[in-house]
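In: kindly return the folded structure for what I paste below:
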Amino acid sequence: MRLPILIPTLSGLAMAAAGAAHAEGQLNIFNWGEYTNPELIKKFEDTYDIKVTITDFDSNDTALAKARQGGNDFDIVVPSSTFVPIWIAEGLLMETRPDQMENFHNIDPRWVDVSFDPGRHYTVPWQWGTTGVVVDTEVYKGDPNTSSIVLDPPAELVGKINVVPEMGDVMTLAILAEGGQSCTDDMEVLKRVHEKLVAAKPKWLAMDYASVEKFTGGDYAAGLIWSGGGMRIRLEAPRFVYGYPREGYPIWMDNVAVLKSAPNAENAKLFQNFIMDPENAALISAYARYANGISGSEAFMPEDMRDAPEIVIPAEFAEKGEFTPPCSPAVNELYTRIWTDVLK
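Out: Just a heads-up that it's a prediction; the model follows:
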């Protein structure tokens, strides 16, 4: 169902007026590396006469730690859905009320009343995707749609695997492989997960946010990776395929939020509204190769994204994906203990 546009608040009216008159000033974005399309930024700068500065982070934990320290000039941050409730609970985000912004009606209904930000009072969609495996079919001829490629690697892949060092993704993949559910506190399941990950780690070559070139250049023959990265690798080297683990795999969403300490809060709100426009959301996706959560953006997508297997989940694996919910502090503590052992 398409949600009605709510009556703008005074701040919403002020924002619209500022946009019409060109806002001027600055905007400082704190985002994942290699995740922001320069064309999108230039269009925003030209539209509002705002100078944008982008600072990269490499993990949700890094971004959160930096924000907790304070002393920065960041206006916008892009946390994953599992971390958004932490940012909100700690009072780090401004309640910007995207649900009252002009372009809010463009959000795909699937992503409107989300558990991590009910009704979207703080965040707007940036991109969403899956966590799966990528495999060089010249090295490995077997089924790519299994988490065993990473968790119990076949001989030809041992020592040639890279795993993204994101605790939530790795833990969820292993838990689902052991028959558990996201955020489980079942100690029997977690014991098996601990044993499996500790045994698998020596068979990996690296735990890194690897570049496409590391795969296409032959450094890695397989990996646990995000779907957009899988697509970029395939486009450069068609011998690679992206697999959806039939044992289960995580689905996630990254979201644009405004820091409570933002020095350019009104410009940040303009940016939130700006990226809910379908044409602008398509620019986001065209760069990093993920879906974006904005209805109508498909019409502006690159042709090679419209039926890409990394974006359009095959029907046989559609029900194997699980949108990863935020876990409780107690569960996160259990996971951190396991993760610490894996990283040793």
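
In: please count neighbours and contacts with C-alpha atoms only from this point.
Out: Noted.

In: and the residue nearest the centre of the chain, how far is that from residue 329?
Out: Nearest to the mean C-alpha position of the chain, by Cα atoms, centre = their mean, lies residue 254 at 3.9 Å. Applying Cα to Cα, to the nearest Å, the value for residue 254 to residue 329 is 20 Å.

In: excluding its backbone neighbours, what's nearest residue 84?
Out: Nearest non-adjacent residue to residue 84, counting by Cα to Cα, 6 or more residues apart in numbering: residue 116, 6.2 Å away.

In: what's the answer for residue 57, then?
Out: Ranked by Cα to Cα, 6+ apart and with sequence neighbours excluded, the top spatial neighbour of residue 57 is residue 32, at 4.9 Å.

In: isn't residue 139 right next to residue 155, touching?
Out: No: Residue 139 is not in contact with residue 155 according to Cα atoms under 8 Å; the separation is 10.4 Å.

In: of those two, which one has the most company?
Out: Using other Cα atoms under 10 Å, the more surrounded residue of residue 139 and residue 155 is residue 139, with 14 against 11.

In: state the helix or strand in which that one lies.
Out: Take DSSP states H and E as the rule and residue 139 turns out to sit in neither a helix nor a strand.

In: show me what contacts it?
Out: When contacts are counted by Cα atoms under 8 Å, 6 or more residues apart in numbering, residue 139 touches 156-157, 221.

In: again with residue 279
Out: Residues in contact with residue 279, defined by Cα under 8 Å, 6+ apart, are 297, 300.

In: and it, that one's in a strand?
Out: No: read with DSSP: H, G, I helix; E, B strand; the rest coil, residue 279 is helix and lies in no strand.

In: just say helix, strand or coil for residue 225.
Out: Look at residue 225: counting by three-state DSSP, its state is strand.

In: hmm, it is touching residue 165, no?
Out: No: Residue 225 lies out of contact with residue 165 (Cα under 8 Å); the separation is 9.8 Å.

In: neighbours of residue 189, how many?
Out: Counted with other Cα under 10 Å, residue 189 comes out at 18.

In: helix or strand: which one has it?
Out: helix 187-200.

In: could you point out which element follows the lengthiest strand in the chain?
Out: Ranked by number of residues, the top strand in the chain under DSSP state E is strand 124-136. Downstream of strand 124-136, the next assigned helix or strand under DSSP H and E is helix 148-151.

In: and that next one, what does it pack against?
Out: helix 187-200, strand 222-226 (3 or more Cα pairs under 8 Å, 6 or more residues apart in numbering; DSSP states H and E).

In: where along the stretch 151-300 of the chain do the helices fall?
Out: Counting by DSSP state H, counting those that start in this stretch, the stretch 151-300 of the chain has helices at residues 167-177, 187-200, 212-216, 227-236, 265-274, 278-288.

In: please give me the structure for this one as well, since I'd like to look at both together:
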Amino acid sequence: MKRLLSATALLLCGTGLAHAEGVLQLYNWGNYTSPELLAKFEKETGIKVTVTDYDSNDTALAKIEAGGHGFDLVVPSANYVPIWVEKGLVTELDQSKLPHFGNIAPEWQNVDWDPGRKHSIPWQWGSVGMAVNTKVYGGDINTSAVFLDVPDELKGKINVVPEMNDVVNLAIWYVGGEACTEDTEVLKKARDALLAAKPDWLSMDYGATERLSNNDWAASVNWNGSTMRARLANPDVKYGYPKEGYTLFMDSVALLSDAKNVDEAYKFLDFIMMPENAAMISAFARYANGITGSDAFMPEDMKTAPEVMIPEEFKASGHFLPTCSPKAQEYLTAIWTELQK
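Out: Coordinates of the predicted model:
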């Protein structure tokens, strides 16, 4: 998931790119792909990877459905993988072409959203919580009240990342509901909580890493890896796990059904399942990965980072989002549309 627009990413300017031997087109979340990893891959294989950024699952899905995109690999979140599979947009992987497939950690090999890992391999995983400058606000940060019942110290200083599924479900958990609920009473409470809180927000935007680092924002609904990067630049920034419920996510790499550079894609997929290479992905974006043995290559500061190592008391509050029913998704979209007005 996750995920800010990157100034360093290599951008595609056109569409409908043709097959070219020795190139690969990766469609990924912004600020989420290690330049060092790409340089190493090109050096070892001669394949040049071009990265195009997107800022949400819905953006990526719409782009691919429209056709003429020219991409080979995409990195959807867990609850979106079944949608991509059902629509026929990604193809079943030939695991015989992935010698390092066995490096996927046991807990990530047979996941609910992709049984047997037939269509995807792990990229990174993490959580969505509260990033707070504790110099500005010294109260409880392990609650969604930070953005839904905004403390006086944070009014007009808090950002909410514009991620519909994360934000609306945080509100649903806050009012006592379950993710992807169709209970209209619960949904009304969540909607009302969001609409009542919005006047106290400064913005709904991406860019939390930089803006928390330089004190433009005092708080934000944010991803854990982005928050860690902000803390390294600004030690006053801390990460809170909402006790009412918060999102866990895993983004995974899938091969598009209309990919042109298939051989190159398989080489890349196998490359990122090597422990030292998976660790490079994590070292850049500061999220955990799903590859056994990568811990030995991880930066020391990630092995104890509170943004990466979920405190025991908050583990039970973390939930992977299910793939919502069409009716539940319709409700979420309606709430989100109203919130955007």
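
In: how alike are these chains, TM-score-wise?
Out: The pair, once superposed, lands on a TM-score of 0.92 when counted by TM-score structural alignment, normalised by the length of structure 2; 322 aligned residues with a Cα RMSD of 1.3 Å.

In: before we move on, back to that, which ones are touching the aligned residue in structure 2 for the residue nearest to the centre of structure 1?
Out: In structure 2, residue 254 of structure 1 lines up with residue 251, judged by TM-score structural alignment. Residues near residue 251 of structure 2 by Cα under 8 Å, 6+ apart: 1-2, 75-78, 122-125.

In: now which residue in structure 2 aligns to residue 77 of structure 1?
Out: Here residue 77 of structure 1 is matched to residue 74 in structure 2, going by TM-score structural alignment.

In: wouldn't its match be in contact with residue 33 here?
Out: No: assessed by Cα under 8 Å, residue 74 of structure 2 is found out of contact with residue 33, at 12.0 Å.

In: just to revisit the earlier point, tell me which of residue 225 and residue 165 of structure 1 has more neighbours.
Out: Counted by other Cα under 10 Å, residue 225 of structure 1 and residue 165 do not tie: residue 225 has more neighbours, with 24 against 19.

In: which residues touch the counterpart of the more buried one in structure 2?
Out: Under the alignment by TM-score structural alignment, residue 225 of structure 1 pairs with residue 222 in structure 2. Going by Cα under 8 Å, 6+ apart, residue 222 of structure 2 touches 128-131, 160-161, 208.

In: related to what we said a few turns ago, now the helices of the stretch 151-300 of structure 1 as CSV including distance to residue 335 of structure 1?
Out: Shown next, in CSV, are the helices of the stretch 151-300 of structure 1 (distance: least, Cα to Cα, whole Å):
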stretch, distance to residue 335 of structure 1
helix 167-177, 7
helix 187-200, 8
helix 212-216, 29
helix 227-236, 24
helix 265-274, 33
helix 278-288, 29
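
In: and those: which comes nearest residue 325 of structure 1?
Out: Proximity to residue 325 of structure 1 (Cα to Cα) singles out helix 167-177 among the helices of the stretch 151-300 of structure 1, at 10.0 Å.

In: name the helices or strands packed onto that closest one?
Out: Packing partners of helix 167-177 of structure 1 (3+ Cα pairs under 8 Å, 6+ apart): helix 187-200, strand 249-258, helix 329-343.

In: which one of those is the most hemmed in?
Out: strand 249-258 (a mean of 25; mean count of other Cα atoms under 10 Å).

In: and that strand, how far out from the chain middle?
Out: Centroid displacement of strand 249-258 of structure 1 relative to its chain, using Cα atoms, centre = their mean, to the nearest Å, is 4 Å.

In: with structure 2 superposed, average distance for that strand?
Out: With mean Cα distance after the TM-score superposition for structure 1, strand 249-258 of structure 1 departs from structure 2 by a mean of 0.6 Å once superposed.

In: what sits against the aligned residue in structure 2 for residue 278 of structure 1?
Out: Mapped onto structure 2 by TM-score structural alignment, residue 278 of structure 1 lines up with residue 275. Contact analysis of residue 275 of structure 2 by Cα under 8 Å, 6+ apart lists 103, 291-295, 297.

In: residue in structure 2 matching the residue nearest to residue 57 of structure 1?
Out: For residue 32 of structure 1, the aligned position in structure 2 is residue 29, judged by TM-score structural alignment.

In: settle this for me: its match is touching residue 56, isn't it.
Out: Yes: between residue 29 of structure 2 and residue 56 there is a contact at 7.3 Å, judged by Cα under 8 Å.

In: so stretch 157-171 of structure 1 corresponds to what in structure 2?
Out: Residue span in structure 2 matched to stretch 157-171 of structure 1, by TM-score structural alignment: 154-168.

In: and the matching stretch, how far out from the chain middle?
Out: Here stretch 154-168 of structure 2 is found 15 Å from its chain centre; the criterion is Cα atoms, centre = their mean.

In: give me the number of residues near residue 55 of structure 1?
Out: 12.

In: tell me if I am right that it is in a strand.
Out: Yes: judged by three-state DSSP, residue 55 of structure 1 forms part of a strand.

In: which ones are touching it?
Out: Per Cα under 8 Å, 6+ apart, neighbours of residue 55 of structure 1: 28-31.

In: how about the nearest residue to the alignment partner in structure 2 of residue 310 of structure 1, chain neighbours excluded?
Out: Under the alignment (TM-score structural alignment), residue 310 of structure 1 pairs with residue 307 of structure 2. Leaving aside its sequence neighbours, residue 307 of structure 2 sits nearest to residue 224 (Cα to Cα, 6+ apart; 5.2 Å).

In: ok, that neighbour touching residue 288?
Out: No: using Cα under 8 Å, residue 224 of structure 2 makes no contact with residue 288, being 9.9 Å away.

In: mutual contacts of these two, please.
Out: Common neighbours of residue 224 of structure 2 and residue 288 (Cα under 8 Å, 6+ apart) are 126, 308.

In: number of nearby residues for the match of residue 32 of structure 1?
Out: Burial measure for residue 29 of structure 2: 25 neighbouring residues, criterion other Cα under 10 Å.

In: residue 142 of structure 1 too?
Out: Neighbour count of residue 142 of structure 1, defined by other Cα under 10 Å: 11.

In: that one matches what in structure 2?
Out: Under the alignment (TM-score structural alignment), residue 142 of structure 1 maps onto residue 139 of structure 2.
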